[in-house]
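Asks: Sequence first, predicted coordinates after that:
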Amino acid sequence: MTKYELIATSAMGLEALVAKEIRSLGYDCQVENGRITYQGDERAIAKSNLWLRTADRVRLKVGEFKATTFDELFEKTKALPWERFLPESAEFPVSGKSVKSKLFSVSDCQAIVKKAIVERMKKHYKKTSWFEENGPLFKIEVALHKDVALLTIDTSGSGLHKRGYRVGQGEAPIKETLAAALIMLTNWTPDRPLVDPFCGSGTLPIEAALIGQNIAPGFNREFVSENWNWISSKVWDEVRIEAEDLANYDQILDITGSDVDHRLVKISEENAFEAGLGDLITFKQMRVQDFTTTKQYGVIVGNPPYGERLGEKKAVQKMYSEMGQTFANLDTWSIYMLTSDEEFETHYGKPATKKRKLFNGFIKTDYYQYWGKRPPRVKE
C-alpha cells in the first residue's frame, strides 16, 4: 500500500492526547501546535477516522512550500501530483486561511489554488473544457502561516466530534472530542464508578461508556474518504470488522449522569440509546448538592456552569462552594472539574492537586484535578 503524510488536527492543549492515540494505533508521529503529523497507508486513513477520540479531523497532506507571491503559489500548487488523489469527476472545493503571511487575501489564495489544480488536471486528463465536478468530494484547504502554504485534503467530512449519536442537546453542549479528552485525563478505569453531576445532554457519560467498552467512536458514522476510488471498500470493511472484534461489550460499567434540568436528563437518555448504550448508563434529575454515595474509589467528572453571563457568577460560585462541602468527605474519590472561573479553588474550598489549561470552544478554561486515595492493590 502507498504511504501518505497525514495530519490529525486538534484543539489547543489536546495535542499530546491525540499523539498518544495515534501511537497506540501503531504510527510514529510529530507534534506541533494544533496538529500531529504521521505517515500511513489507506488503512491508516480508515483507522484514524474510526478510532481517534480526541482529534478534530484527519487531513491528507499534498504539499507544503514557501509562497510570498500569487505566481509562486500558483506554480508550486500546479507542480503537486493532484491526479494521484483526484479522479476526473472529483468535486474539489477549496477553502483557506492565512495567518501572518504576505498573501493575506484568503479568497484570492483559494481562487489561485483552484485554478492551479484545474490546469494540472487538464494536462493529466487531456481535457480542454472545465471539469463537471459531479463525482466524489475532496475538500481541499490552503493554509498559509508565516508565508508557508500547506495544502491538504480532508479525509473525515464532518468533524470527528460528530459521532452520530446526538439527537438532542442543551444550550452549550461540550464537544464529544473534548468530553473524551476529559475522561482520558482522569485516573478512571472501567471497573470504577464514574459520575457526571452536570451531564447536560449526556456527552461525558456516553464518551466514558464508549471508552469503557473500547468501542470505536466513529463506528456509527460515515467519512468522506469512503467514497474515494483509491481506498477500496474492503479496507473500510476490514477496519470496521476489526473494531467490532476489539469492542468489549461484556465490560460491566457503573456510570451515572445527573442534571438539575429534567429535560436534559431526557435528552441524555435519548442520546445514550442512539449510541447503543442506553442500558449501560443511569441518568437522573438531581442537584449536585444532593449527591451521596457509599461507593469507594470512584471518579467525578464535570463541566459545570461557568457563570459567564452577567448576574450568574455569584449563584455559580455559591454552587461551587456547596459542591466543595458535598464532596469534602469523599476521600477515596477523584474529582475533576472544567471551568473558566479562575477563582474556582477559592470557592470550592481546596487547592487542586493539578491544573491543566484547556479550551472549551473559544473559552479558556482550567481542568481542576483532585486526586483521591489509590485503590488497594488486588492480590493475585
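Replies: Looks like it came in fine.
Asks: make it CA atoms for all contacts and neighbour counts henceforth
Replies: Will do.
Asks: any idea which helix or strand carries Lys318?
Replies: Taking DSSP states H and E as the definition, one finds Lys318 inside helix 313-327.
Asks: Skip ahead from that helix and say which helix or strand is next.
Replies: Next along the chain after helix 313-327, taking DSSP H and E as the criterion, comes strand 334-339.
Asks: I'd like to know which elements the next helix or strand after that next one is packed against.
Replies: Using DSSP H and E, the helix or strand that follows strand 334-339 towards the C-terminus is helix 344-348. Judged by 3 or more CA pairs under 8 Å, 6 or more residues apart in numbering; DSSP states H and E, the packing partners of helix 344-348 are helix 313-327.
Asks: tilt between the helix it packs on and strand 334-339?
Replies: Here helix 313-327 runs at an angle of 180 degrees relative to strand 334-339 (axes from the mean of the first three to the mean of the last three CA atoms, to 10 degrees).
Asks: So which elements touch helix 313-327?
Replies: By 3+ CA pairs under 8 Å, 6+ apart, helix 313-327 packs against helix 344-348.
Asks: Please work out which residues outside the longest strand along the chain touch it.
Replies: Longest strand in the chain by number of residues (criterion: DSSP state E): strand 57-66. Outside strand 57-66, the residues within contact range by CA atoms under 8 Å, 6 or more residues apart in numbering are 4-10, 45, 48-49, 76-77, 80-82, 147-156, 159-160.
Asks: Phe344 touches Met323, doesn't it?
Replies: No. Phe344 lies out of contact with Met323 (CA atoms under 8 Å); the separation is 11.0 Å.
Asks: Ignoring the adjacent residues along the chain, who's closest to Lys357?
Replies: Among residues not flanking Lys357 along the chain, Asp366 sits closest, at 4.7 Å (CA to CA, 6 or more residues apart in numbering).
Asks: I figured that neighbour hits Lys354, correct?
Replies: No. Counting by CA under 8 Å, Lys354 is not a contact partner of Asp366; they are 9.8 Å apart.
Asks: between these two, which one's more packed in?
Replies: Comparing Asp366 with Lys354 by other CA atoms under 10 Å, the one with more neighbours is Asp366, at 20 against 12.
Asks: Take this one as well and set it beside the first:
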Amino acid sequence: MKKITLIATLTFGLEAVVKRELQALGFDDLRVSNGKVEFDATVADIPTVNLWLRSADRVLLKMGEFEAKDFDTLYEQTYALPWENWITEEGKFTVTGASVKSQLQSVRSCQAIVKKAVVERLSEEYDTDWFEESGPDFPIKVSVLNDLATLTLDTSGSGLNRRGYRKQAGRAAIKETLAAALVQLSFWNKERLLIDPMCGSGTILIEAAMIGRNIAPGLNREFASEFWPGIPAKAWKQARSHARSQVKSDLEMQLFGHDVDEESIYASKSNAKAAGVGKDIQFEKKDVRDLWIDQEHGIVISNFPYGVRMGNFKELNKLYISFNQTFKKKKGWSIYVLTADKKFPDYFKRAQPDRTRKLFNGTIEVRYYQYFGERPGSQVKEQETPE
C-alpha cells in the first residue's frame, strides 16, 4: 500500500507521551519537534491512529512542504500538489492557517492563496468552474514556520479531545487529551489506587479508567476522513472491530473522585457512564478538607483550582493547607498536581517536586508538579517518570 506521511499535532510538552503512544501502535522512525510528531504510514493506518491516540490533538495528512517567502511561490507550490487524489469533485474544503517568524505574515492572505490554488487545480482536473462543496469535508491547513510552508489535510475533523462522552463540563475543565497525558506521565496502572480529590467533571479518572480497560478513546465518535473515498470503508470497519476486541471487560479498579460541588459529582457520574466506565469509578461529594486517607500507598492526580475555578485567595490557601496536612506524611503516595499557581510547592511541605513540567491547559500556562512516593512493598522511592 502506498506510503503517506502523517503528523500528530499536540500540546507543547506532550511530545514524549505521543511518541510513546505511536510506538505502542507499531510506528517507528518518528520525527519529533515542538508540538508535533511526524511519521510514515499507509492509508489504512489513518483509522487506527485516529481511534487510538489519547494525548494528540489531531492527525494531519501531509500533502507537501516547501520554502515560501512570497505569495507567488506559495500559490505555485500549492497548485503543484495532487489535491485531486483526495478531494472529490463535490468535496467541501475550508482553509485554516498559521504563520510564525515568516515573511508571509498575513494568515488571511495565506489562506486565500492556498484556497485559490486548490480550486484552480481541481477545476482543471475535474473540468469544471463550479464546486457545490456538498460532499465530504476535507479541512486544509497551511502552516508557515520560518518561511517553511507545510500543507496538510486534517483527517480528524473535530479535535481528538472530542471523545463524545463529556456531555457536561465544569469551569476551566481540563481537556481529555491533557487528562490522558497526566495519567500516562504518572506511575499509575490499573492495579493501583487513584484519587482525584477535586475531580470537577471527572475527566482525569475517566481517562484513567479508559486506559485501564484499554478502550480506544475515539471508538464512539466520527472523524472527517471516515467519509473520504480515498480511505476504504473496510479499513474503518476493521479498525473499529479490532478496537472493540481489545477492551478488557473482566477488571476491577480502585478509582475515587471527590468534589465539594454536588453538580460536579452529578456531571462526573453522567460522563463516566457515557464513556462506558461508570461502574469503575466511585464519585462522592466531599471537601478536600474532609478527606481521610488510611491506605499506605496510592496516587493522587488532580487539576487544582487556580484563578478561574477559585478566585478567593483565602479559600485557596485553606485548600492548600488541608491538602498538605493530609499528604505531607504519606510517603507511600505519589502526588501529581496540575495548577497555574507557581506558589503551590511552597504550601506542600513534604518535599520539593521531583519533577516539574510546563504544559498548557487550553491557553492557560500551567505546571505539572510531580512528587514521587515510595514503591508499594518497598522503602525505595519511585525514581523515574515513565517516558
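Replies: Alright, I've got the coordinates. This structure is a prediction, so every number in the text was calculated from the model and none was measured.
Asks: still on that earlier bit, name the residues of the helix holding Lys318 of structure 1 that come out as buried.
Replies: Using 16 or more other CA atoms under 10 Å as the test for burial, helix 313-327 of structure 1 gives Val316, Gln317, Met319, Tyr320, Ser321, Glu322, Met323, Gly324, Thr326, Phe327.
Asks: Reformat these as JSON lines; add distance to Pro93 of structure 1.
Replies: Shown next, in JSON lines, are the buried residues of helix 313-327 of structure 1 (distance: CA to CA, whole Å):
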{"residue": "Val316", "distance to Pro93 of structure 1": "45"}
{"residue": "Gln317", "distance to Pro93 of structure 1": "47"}
{"residue": "Met319", "distance to Pro93 of structure 1": "48"}
{"residue": "Tyr320", "distance to Pro93 of structure 1": "47"}
{"residue": "Ser321", "distance to Pro93 of structure 1": "51"}
{"residue": "Glu322", "distance to Pro93 of structure 1": "52"}
{"residue": "Met323", "distance to Pro93 of structure 1": "50"}
{"residue": "Gly324", "distance to Pro93 of structure 1": "51"}
{"residue": "Thr326", "distance to Pro93 of structure 1": "54"}
{"residue": "Phe327", "distance to Pro93 of structure 1": "52"}
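Asks: out of these, which one sits closest to Thr69 of structure 1?
Replies: Nearest to Thr69 of structure 1, judged by CA to CA, of the buried residues of helix 313-327 of structure 1 is Val316 at 52.1 Å.
Asks: which residue in structure 2 lines up with the closest one?
Replies: Alignment note: Val316 of structure 1 maps to Leu316 in structure 2; criterion TM-score structural alignment.
Asks: Nearest spatial neighbour of its match, chain-adjacent residues omitted?
Replies: Distances taken as CA to CA, 6+ apart place Met310 nearest to Leu316 of structure 2, at 6.8 Å, with adjacent residues excluded.
Asks: Would you pull up how far the helix or strand where the residue nearest to Lys357 of structure 1 lies lies from the middle of the chain?
Replies: Asp366 of structure 1 belongs to strand 363-370 when assigned by DSSP H and E. Strand 363-370 of structure 1 has its C-alpha centroid displaced from the chain centroid by 17 Å (CA atoms, centre = their mean, to the nearest Å).
Asks: Next, the buried residues of that strand.
Replies: Buried, per 16+ other CA under 10 Å, within strand 363-370 of structure 1: Thr365, Asp366, Tyr367, Tyr368, Gln369, Tyr370.
Asks: Tell me the mean distance between that strand and structure 2 once they are aligned.
Replies: Following the fit onto structure 2, the mean deviation recorded for strand 363-370 of structure 1 is 1.5 Å by mean CA distance after the TM-score superposition for structure 1.
Asks: hang on, the earlier thing: who's in contact with the helix holding Lys318 of structure 1?
Replies: Contacts for helix 313-327 of structure 1 (CA under 8 Å, 6+ apart): 288-292, 305-307, 344, 347-350.
Asks: now swap in stretch 104-112 of structure 2 and tell me
Replies: Residues from elsewhere that reach stretch 104-112 of structure 2 (CA under 8 Å, 6+ apart): 68-71, 74, 95-99, 142, 144, 147.
Asks: Could you tell me which of the residues you listed count as buried?
Replies: Ala68, Lys69, Leu74, Val95, Thr96, Gly97, Ala98, Ser99, Val142, Val144, Asp147.
Asks: still on that earlier bit, so is the residue nearest to Leu316 of structure 2 in a helix, a strand, or just coil?
Replies: Met310 of structure 2 falls in the coil class when you classify it by DSSP: H, G, I helix; E, B strand; the rest coil.
Asks: Repeat that for Arg121 of structure 2.
Replies: Arg121 of structure 2 - assigned by three-state DSSP - is helix.
Asks: So it sits against Trp83, correct?
Replies: Yes. In this structure, Arg121 of structure 2 is within contact of Trp83 by CA under 8 Å, at 7.5 Å.
Asks: What ranges does structure 1 have for its strands?
Replies: 4-9, 29-32, 35-40, 57-66, 94-99, 139-145, 148-154, 194-196, 255-259, 281-285, 299-302, 334-339, 354-360, 363-370.
Asks: could those go into TSV alongside distance to Lys266 of structure 1?
Replies: Shown next, in TSV, are those (distance: least, CA to CA, whole Å):
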stretch	distance to Lys266 of structure 1
strand 4-9	33
strand 29-32	40
strand 35-40	37
strand 57-66	30
strand 94-99	39
strand 139-145	37
strand 148-154	35
strand 194-196	15
strand 255-259	10
strand 281-285	8
strand 299-302	18
strand 334-339	23
strand 354-360	24
strand 363-370	27
